[in-house]
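> Coordinates only, no sequence provided:
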């Protein structure tokens, strides 16, 4: 079950790995709405919840998701191992590297890494 948790004074909407899949614009808006309603500043979304299309940049789904989160001023952490996707796509590796340099979207390998990044 998704829930709000405060990490280093930052309210984070923690999504459960076994929750509803995020594969459409409506799914993204529902997630943003839930997080915003609970006062979250970040959403920690397990990789397992994302549709495979997110990791195929030609679908533009990843860009749309990141843009929606930016529009609503919410941070997005895609938490988990994405190495099988980045191994297949240099464009995705570049996208992840650029995101990780910023303050809007991160791809931490696990919750511990995400929590460390929130300290800064």
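Nice, I can see it. These numbers come from a predicted model, not from an experiment.
> only C-alpha atoms for contact and neighbour calcs from this point on.
Fine.
> what's the burial count for residue 58?
12 (other Cα atoms under 10 Å).
> next one: residue 68
Residues near residue 68, counting by other Cα under 10 Å: 16.
> ok, second structure coming up, stack it against the first:
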């Protein structure tokens, strides 16, 4: 998976570049995080919504929890960016709201906002 690096104030964010689901399991999420840590000494990833399968956004599948737990367990931070307005699930909206009030997981509309959140976290 292609990543570009943004560095500011001694912090590094890896921005994942893809337009199809690449993070499809907890294992693939862990591999991506380890790749960023090994290649760039970076544990902050900005990921486009398109890198995740639709099952991620159906909380009852458990996929979101599995993937995000890998980031937490391995001291990573992730910001998923894209348009989430099409999702009508109240539980998903609540999940996004709660995530955005934390320090490790963010759901934001743009890549720039994702980088900003990760730099400030």
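Structure's in. What do you need? Note that the coordinates shown come from a computational prediction; the quantities given were computed from them, not determined experimentally.
> tally of neighbours for residue 88 of structure 1?
Using other Cα under 10 Å: residue 88 of structure 1 sits among 12 other residues.
> Now name the helix or strand holding it.
Using DSSP states H and E, residue 88 of structure 1 sits in no helix or strand.
> Quickly note the distance from it to residue 55 of structure 1.
Plainly put, residue 88 of structure 1 is 10 Å away from residue 55 of structure 1 if you go by Cα to Cα, to the nearest Å.
> And for residue 89 of structure 1?
Distance from residue 89 of structure 1 to residue 55 of structure 1, by Cα to Cα: 9 Å.
> which one of the two has more residues nearby?
The neighbour count for residue 89 of structure 1 versus residue 55, taken as other Cα under 10 Å, is higher for residue 55 (20 against 15).
> Now the more buried one. Nearest residue, chain neighbours left out?
Spatial nearest neighbour of residue 55 of structure 1, excluding adjacent residues (Cα to Cα, 6 or more residues apart in numbering): residue 85 at 6.4 Å.
> Can you get me a residue count around that neighbour?
Residue 85 of structure 1 has 15 neighbours, counted by other Cα under 10 Å.
> cool, residue 114 of structure 1 as well?
Residue 114 of structure 1: 18 neighbours (other Cα under 10 Å).
> contacting residues around residue 4 of structure 1?
Residues in contact with residue 4 of structure 1 (Cα atoms under 8 Å, 6 or more residues apart in numbering) are 11, 12, 13, 14, 35, 38, 40.
> which position in structure 2 aligns with the fourth one?
Pointing back at residue 14 of structure 1 there. Mapped onto structure 2 by TM-score structural alignment, residue 14 of structure 1 lines up with residue 15.
> show me what contacts its match?
Here residue 15 of structure 2 is in contact with 3, 4, 5, 6, 45, 46, 47 (Cα under 8 Å, 6+ apart).
> ditto for residue 40 of structure 1
For residue 40 of structure 1, the contacting residues are 4, 10, 11, 12, 13, 74, by Cα under 8 Å, 6+ apart.
> Scan the residues you listed and report the most crowded one.
Going by other Cα under 10 Å, residue 13 tops the contacts of residue 40 of structure 1 with 26 neighbours.
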